[in-house]
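A structural model of the following input is requested.
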Amino acid sequence: MLLALLLQAAESVSGLGTMGAALGAGIVALGAGLGIGKIGGSAMEAIARQPESSGSIQTAMIIVAALIEGVALFGVIVCLIIATA
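Okay, here's the model as predicted:
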């Protein structure tokens, strides 16, 4: 919602479409970094509480981090496509 509003505002003024796309890509990267950091911190806390299940916790953490990276990459690509349009 916020990204759509920012892109509309940036595209309404000629020449600022790339600025809106760059802002959107930055927001996507920031969100992905915060999400993966939260997952890593929670996984380390879980491993500290139950060290015997560290293998399954690490596997789940890596899978979820990869999914977040995929969504972030998709978001950045969409922003770059908007910038070139």
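
contacts, neighbours, all on C-alpha from now
Noted.

and after the helix or strand where L30 lies, which helix or strand comes next?
Following DSSP states H and E, one finds L30 within helix 17-49. Counting by DSSP H and E, the next helix or strand C-terminal to helix 17-49 is helix 54-84.

Show me what that following helix is packed up against.
When contacts are defined as 3 or more C-alpha pairs under 8 Å, 6 or more residues apart in numbering; DSSP states H and E, helix 54-84 sits against helix 17-49.

what's the angle from the helix it packs on to helix 54-84?
If you take axes from the mean of the first three to the mean of the last three C-alpha atoms, to 10 degrees, helix 17-49 sits at 180 degrees to helix 54-84.

And L80, how far from L23?
Distance of L80 to L23, computed by C-alpha to C-alpha, to the nearest Å: 11 Å.

next up, for comparison:
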Amino acid sequence: MPDKDRDSKPSPAPRGDPQGFARQLANVMDLPFVLVGSVVIGAGLGYLLDKRLGTSPVFALLLGVLGFAGGMFEVIRRLSGKRKNGQ
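Take a look at the predicted model:
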């Protein structure tokens, strides 16, 4: 029979770099703002363009979708860890 005490003990938490963890946490906490911010900026610019040209929400929708696509691209780029400088 297996020893219950030995099997029920949690393994010790791995010791890591606390600064590295804080840096990763800050990067992850930034992602929603990148995504929402790009959509808001795109839709806002589209709204102003629509208002100036007298069109219905064509540009607001178009630039909002482009902002969403750009935000998703940036989120995926950050999560994959690929940077322009090779890091």
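
what TM-score comes out when they're superposed?
The TM-score (TM-score structural alignment, normalised by the length of structure 1) is 0.52; 64 aligned residues with a C-alpha RMSD of 2.4 Å.

Please name the nearest non-neighbouring residue to the counterpart of V28 of structure 2 in structure 1.
Using TM-score structural alignment, the equivalent of V28 of structure 2 in structure 1 is A25. Closest residue to A25 of structure 1 apart from its sequence neighbours, by C-alpha to C-alpha, 6 or more residues apart in numbering: V76 at 4.9 Å.

Residue in structure 2 paired with the one you found?
In structure 2, the residue matched to V76 of structure 1 (TM-score structural alignment) is L79.

now do I47 of structure 1
So I47 of structure 1 corresponds to D50, using TM-score structural alignment.

Tell me who's in contact with its match.
Contact analysis of D50 of structure 2 by C-alpha atoms under 8 Å, 6 or more residues apart in numbering lists 56-60.

ok, of those residues, which one's closest to L35 of structure 2?
Proximity of the contacts of D50 of structure 2 to L35 of structure 2 (C-alpha to C-alpha) peaks at A60, which lies at 16.3 Å.

quick one: that closest one and V28 of structure 2, what's the gap?
Remark: distance between A60 of structure 2 and V28 of structure 2 (C-alpha to C-alpha) = 28 Å.

Then D50 of structure 2?
Taken as C-alpha to C-alpha, the span from D50 of structure 2 to V28 of structure 2 is 34 Å.

and if you look at M72 of structure 2?
14 Å.

More neighbours: which of the two?
Taking other C-alpha atoms under 10 Å, M72 of structure 2 and V28 do not tie; M72 has more neighbours (19 against 14).

Chain neighbours aside, what residue packs nearest to the more buried one?
L35 (6.3 Å).

count of neighbours near the one you found?
For L35 of structure 2, using other C-alpha under 10 Å, the count is 19.
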